[in-house]
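**Student:** return a 3D structure for these sequence lines:
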Amino acid sequence: MRFNRRQIMNASLFSVLTTPVLQAEEKKAKKYKNIPAYFACNMESWWTDLPFMDRFKAASKAGFSAVEFWDYQDRKRNVNDIAKLCEDLNLDIIQFTAWQSPSLALSNNHKKFKDAIKRAIETALVLGAPMFTVVGHQTSSKHSQEESVKNFSKALTSVRGILEGSGKMMIIEPFNPVDHQGHFLNGSKDTVSICRSINSPNIKINWDLYHMQLTEGNLIGELRSGIDQVGYIQIADAPGRNQPGTGELNYNFIFDEIKKMKYNGYIGLECWPRNNNSEEAIRDLLASVYG
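**Tutor:** Below is the predicted model of the structure:
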């Protein structure tokens, strides 16, 4: 096949124009290759088509270094098996849920709560997890908001000593009133106030940006004002609670601001990959990290 001068020139021009683009894409692919070690993948929301234990294998294969999950007391789950599997896969377990309910607004639940925290500490030692989440802020018709917050704070204070002696951190996760109705801790304000009043390095906040966005907005301003009480951060885009890059939040900006706040802890990916497509979710996540 013979080429005329124009074809040769056009081919050369195409090469000149596309080579930088291809090089940039290749550089971006290399840049996005590794998932930052500070991301903890949530085993309840990722790979939901797989059996629970197989999700850890999927997380490791995908390139994650750390994981989180919810109820360790599920009868189908053996913490020793989970610990062994994660050790074999070189996955760090960062946190799990120690107390979901009943409500700590009711003082008759406080002894049960204290016993549960003791068990959670023992479990955290088995799993090698530095922290665990507590909810327990379901509303009660018997108490006002003020009374509920006061009783909740008393419950947390009652376990301060055993937490500080254990070296484990208990992180409180406030919810939002939009799709998590029926709770008296929504957004950051009351939870920050509770943690500051207790003033313990072992009782902090699981700061879920999805819940914060739906409750109060002003994500960066509120996080900055409460950063001294943050023990852990969780993320998801809004609306939808899918991976960063699928909603209205600018996570590239958010991640940059978090770094400026000198937060050096883990970030939990309590988000649901859109259409259960984990590969796309990871690409979107890394694009939000690296820009």
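**Student:** can we go C-alpha only for contacts and neighbour counts from here?
**Tutor:** Noted.
**Student:** which parts of the stretch 101-250 of the chain are strands?
**Tutor:** 131-134, 169-172, 203-208, 230-234 (DSSP state E, counting those that start in this stretch).
**Student:** now the helices for the stretch 51-200 of the chain?
**Tutor:** Assigned by DSSP state H, counting those that start in this stretch, the stretch 51-200 of the chain shows helices spanning 52-62, 79-89, 110-127, 145-158, 160-166, 189-198.
**Student:** residue 135: which of those is closest?
**Tutor:** helix 145-158 (10.0 Å; CA to CA).
**Student:** chain center to the closest one: distance?
**Tutor:** Centroid displacement of helix 145-158 relative to its chain, using CA atoms, centre = their mean, to the nearest Å, is 25 Å.
**Student:** next: stretch 217-225.
**Tutor:** For stretch 217-225, the separation from the chain centroid amounts to 17 Å (computed by CA atoms, centre = their mean).
**Student:** residues in contact with that stretch?
**Tutor:** If you take CA atoms under 8 Å, 6 or more residues apart in numbering as the criterion, stretch 217-225 is touched by 188, 209, 212-213, 254, 257, 261.
**Student:** ok, now stretch 158-165?
**Tutor:** With CA under 8 Å, 6+ apart as the criterion, stretch 158-165 contacts 114, 117-118, 121, 169-170, 200-203.
**Student:** what residues of that stretch count as buried?
**Tutor:** Taking 16 or more other CA atoms under 10 Å as the basis for neighbour counts, the residues of stretch 158-165 that come out buried are 159-160, 163.
**Student:** likewise for stretch 133-141?
**Tutor:** The neighbour-count criterion (16+ other CA under 10 Å) identifies 133-140 as the buried residues of stretch 133-141.
**Student:** neighbours of residue 112, just the number please.
**Tutor:** For residue 112, the neighbour count with other CA atoms under 10 Å is 12.
**Student:** my bad, should have said residue 245
**Tutor:** The burial count assigned to residue 245 is 20, neighbours taken as other CA under 10 Å.
**Student:** quick one, what contacts it?
**Tutor:** Under the criterion of CA under 8 Å, 6+ apart, the contact partners of residue 245 comprise 237, 251, 284-285, 287-288.
**Student:** another one to check against the first:
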Amino acid sequence: MITRRTLMHSALAATALGATSPLLAASSKRKFKLKFAPHLGQFVGHAGENIVDQLKFMADEGFTVLEDNGMMQRSVATQETIARTMQQLGMSLGVFVVAVGGNENRLFTTGHPDNRKQFAKACQEAVTVAKRVNARWMTVVPGVFERKLPIGIQTANAIDVLRAGAEVFERENLVMVLEPLADTPDLFLRTADQAYEICRAVDSPACKILFDMYHLQQNQGSIIASIDQTWSEIGYFQMGDVPGRLWPGTGEMNYGNIFKHILGKMRESGRDFIFGMEHGPWKPNKASERACIESYAALNAVL
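**Tutor:** Take a look at the predicted model:
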């Protein structure tokens, strides 16, 4: 599979939880107006590699949601520990990635007769994990562009495969969110309007858009206008600044204006979202980690 994330490599290997002190009720320093969701491994400079300690640190800083892309690759014992710790801390889980396995890059666009069955099987396995960790949202990346086929044929093929997954998730009141990416031009799904078209065609409450503003800023720009155009099909947000994929305020994007706009639309529509912190710091560094946290505190103050 084409690499989607580099943020959590060290954290995914750190499944040894070790001994920890009994959990106390988190004494949050602040209350965020939006559900900002850090990842495991994002604050190891402060909290260390121990997963329970990382969750306690996040809760103490005021975060109430966790993202963990690699949840499906973790052991059952680790998944259960994460779920139990989040419950004790009053936290919930955002997205994790549906791990398909095999030649998943060609799963969506080629039209192979086994593609629907293979994806539905992966979605069923994701349902098992979602129930174990009390999750509702799962990320799906619809593979690579198939150069031998016209784009319309590839789109129809992807819709067929995604409908098979939506059938699985809809029965369980779960949602897969399709993520356009900028990691490589070989990827099939690259813009919000393309994801919107596919979600409308799949026509299921279990298939929505993961609107990652870092990727979409690079592939298309016009973030606020694009949010307005695709609003009905957006299920989840992620962010990171451009260039560098670091926290808001480190690059060219005006996240203050973007979040004000989203918050206004949320209040008008009565909808709620999680905002995944899909960015660095990439290495354990207390100063960078603190700057990251305080960037969200600063945004929170102006919302």
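**Student:** any idea what the TM-score is?
**Tutor:** Once superposed, the chains reach a TM-score of 0.81 (TM-score structural alignment, normalised by the length of structure 1), with 257 aligned residues with a CA RMSD of 2.2 Å.
**Student:** residue 105 of structure 2 contacts residue 143, doesn't it?
**Tutor:** Yes - counting by CA atoms under 8 Å, residue 105 of structure 2 does reach residue 143; the two are 4.0 Å apart.
**Student:** hang on, residue 242 of structure 1 packs against residue 236?
**Tutor:** Yes - counting by CA under 8 Å, residue 236 is a contact partner of residue 242 of structure 1 at 5.6 Å.
**Student:** higher neighbour count, those two?
**Tutor:** Under the criterion of other CA under 10 Å, the comparison of residue 242 of structure 1 against residue 236 puts residue 236 first, with 27 against 23.
**Student:** what does the more buried one correspond to in structure 2?
**Tutor:** The equivalent of residue 236 of structure 1 in structure 2 is residue 240 (alignment by TM-score structural alignment).
**Student:** these two touch, right, its match and residue 279?
**Tutor:** Yes - counting by CA under 8 Å, residue 240 of structure 2 touches residue 279, with 5.1 Å between them.
**Student:** quick one: common contacting residues for these two?
**Tutor:** Once CA under 8 Å, 6+ apart is applied, the residues that residue 240 of structure 2 and residue 279 both contact turn out to be 246-247.
**Student:** about what we covered before: residue contacts, the match of residue 236 of structure 1?
**Tutor:** Taking CA under 8 Å, 6+ apart as the definition of contact, the neighbours of residue 240 of structure 2 are 213-214, 246-248, 277-279.
**Student:** among these, the buried ones, what's the PyMOL command?
**Tutor:** Per 16+ other CA under 10 Å, the buried members of those correspond to this PyMOL selection:
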select buried, resi 213+214+246+247+248+277+278+279
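**Student:** make CSV from the contacts of residue 240 of structure 2 and add distance to residue 196 of structure 2 to it.
**Tutor:** Shown next, in CSV, are those (distance: CA to CA, whole Å):
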residue, distance to residue 196 of structure 2
213, 15
214, 18
246, 26
247, 26
248, 25
277, 22
278, 21
279, 24
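**Student:** nearest to residue 61 of structure 2 among the contacts of residue 240 of structure 2?
**Tutor:** Each of the contacts of residue 240 of structure 2 was scored against residue 61 of structure 2 by CA to CA, and residue 277 proved nearest at 14.3 Å.
**Student:** show me what the closest one aligns to in structure 1.
**Tutor:** Taking TM-score structural alignment, the alignment pairs residue 277 of structure 2 with residue 269 from structure 1.
**Student:** now its match. Nearest residue, chain neighbours left out?
**Tutor:** In this structure, residue 269 of structure 1 finds its nearest non-sequential neighbour in residue 41, 5.0 Å apart by CA to CA, 6 or more residues apart in numbering.
**Student:** who touches the one you found in this structure?
**Tutor:** Counting by CA under 8 Å, 6+ apart, residue 41 of structure 1 touches 59, 64, 66-68, 268-270.
**Student:** in structure 2, what stretch matches the helix or strand where it lies?
**Tutor:** Taking DSSP states H and E as the definition, one finds residue 41 of structure 1 inside strand 39-42. Under TM-score structural alignment, the alignment places strand 39-42 of structure 1 onto residues 36-39 of structure 2.
**Student:** relative to residue 99 of structure 1, how far out is the alignment partner in structure 1 of residue 166 of structure 2?
**Tutor:** Alignment note: residue 166 of structure 2 maps to residue 160 in structure 1; criterion TM-score structural alignment. Applying CA to CA, to the nearest Å, the value for residue 160 of structure 1 to residue 99 of structure 1 is 15 Å.
**Student:** centre of the chain to the match of strand 39-42 of structure 1, how far?
**Tutor:** Mean-position distance between stretch 36-39 of structure 2 and its chain equals 9 Å (CA atoms, centre = their mean).
**Student:** what do you get for stretch 108-120 of structure 1?
**Tutor:** Relative to the mean C-alpha coordinate of its chain, stretch 108-120 of structure 1 is positioned 24 Å out (CA atoms, centre = their mean).
**Student:** repeat for stretch 183-197 of structure 2
**Tutor:** The answer for stretch 183-197 of structure 2 is 16 Å, by CA atoms, centre = their mean.
**Student:** what does stretch 261-273 of structure 1 give?
**Tutor:** Relative to the chain's own centre, stretch 261-273 of structure 1 is displaced by 5 Å; criterion: CA atoms, centre = their mean.
**Student:** please spell out which residues along it are buried.
**Tutor:** Along stretch 261-273 of structure 1, the positions that meet the burial threshold by neighbour count (16+ other CA under 10 Å) are 263, 266-273.
**Student:** preserved in structure 2, out of the contacts of residue 245 of structure 1?
**Tutor:** For the contacts of residue 245 of structure 1, the subset whose aligned partners also touch in structure 2 (both residues aligned by TM-score structural alignment, their matches' CA atoms under 8 Å) is 237, 251, 284.
**Student:** the last one -> structure 2?
**Tutor:** Pointing back at residue 284 of structure 1 there. Structural alignment places residue 284 of structure 1 opposite residue 295 in structure 2 (criterion: TM-score structural alignment).
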